[in-house]
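J.: When you get a sec, could you give me coordinates for this:
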Amino acid sequence: MNPLAIGNSQGKQQLRLNWPDGREQVIDHTELRRQCPCSQCRAFRLQGLTVKVDERIRVVELNAQGYGLQLIFSDGHERGIYPWPYLAQLGLETTTG
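T.: You can find the predicted model right below:
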């Protein structure tokens, strides 16, 4: 299931996703960077390590990939493509309407 709308606030450092079922999801940029699904970041987490992320990090570019979203961060990291189901599990959810 793809979101109906995607918003990126660099000022608030948040990604907003509006899903077809009425949910609005807010995910902080720092959390997105920590949960990057690229092989390098996943291997790091599987070793029980925490990805260190500067709290000032921002998502500077969004690239839709059909099955998900590639996020490019202000630290230059761009290897992760976040599948829609993976994004749906992250962040805070609120119901709109």
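
J.: going forward, measure contacts between C-alpha atoms and count neighbours the same way
T.: OK.

J.: First-to-last residue distance for stretch 34-45?
T.: Start-to-end span of stretch 34-45 (C-alpha to C-alpha, to the nearest Å) is 9 Å.

J.: Likewise for stretch 64-82?
T.: End to end - C-alpha to C-alpha - stretch 64-82 spans 10 Å.

J.: Need the contact partners of it.
T.: With C-alpha atoms under 8 Å, 6 or more residues apart in numbering as the test, stretch 64-82 has contacts from 2, 33, 36-38, 57-63, 83-84.

J.: this one next, for a side-by-side:
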Amino acid sequence: MSCAPTHAVWHQASGAVELAWSDGARAVLSGAALRSACRCAGCERVRRSGGRVDAPVAVRVVDLRPMGEGAVQICFSDGHERGVYPWVYLRDLVHEAIA
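T.: I've put the predicted structure just below:
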């Protein structure tokens, strides 16, 4: 099965991203949830040092940039745009959101 979603919509008004896969997994992820889940080197460094990456609720997705067929770069209203989100990782986030 492909890791790419069958449905991906960026809701520009709310700054959230709606994702769905062929097996029925589906969720709307807020900009704050996606920003807090960023795995870029800077965010991972914060986590390794015992910190947390907690984005303010008002953080929105302001752009999505495809990165080949396997990932998307997500840009946020706080200026952060270093995170590349593989589809398989976003699928994990969707499963966490619906669990």
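
J.: TM-score of the superposed pair?
T.: Overlay of the two chains. TM-score (TM-score structural alignment, normalised by the length of the first structure): 0.85; 94 aligned residues with a C-alpha RMSD of 1.7 Å.

J.: returning to what we had before: would TSV of the contacts of stretch 64-82 of the first structure with distance to P20 of the first structure be doable?
T.: Below are these laid out as TSV (distance: C-alpha to C-alpha, whole Å):
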residue	distance to P20 of the first structure
N2	8
R33	25
C36	24
P37	24
C38	27
I57	29
R58	26
V59	24
V60	25
E61	23
L62	20
N63	20
P83	16
W84	12
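
J.: Report the buried members of those residues.
T.: N2, R33, C36, P37, I57, R58, V59, V60, L62, P83, W84 (16 or more other C-alpha atoms under 10 Å).

J.: what range in the second structure matches the longest helix that the first structure contains?
T.: The longest helix of the first structure (DSSP state H) is helix 39-46. Mapping helix 39-46 of the first structure onto the second structure (TM-score structural alignment) gives residues 41-48.

J.: thinking again about what came up before, identify those among the buried ones among the contacts of stretch 64-82 of the first structure that sit within strands.
T.: V59, V60, L62, P83 (DSSP state E).

J.: Would you mind finding the match for the last one in the second structure?
T.: Under the alignment defined by TM-score structural alignment, P83 of the first structure corresponds to P86 in the second structure.

J.: Kindly report the same for the second one.
T.: V60 of the first structure is assigned V62 in the second structure as its aligned equivalent, the criterion being TM-score structural alignment.
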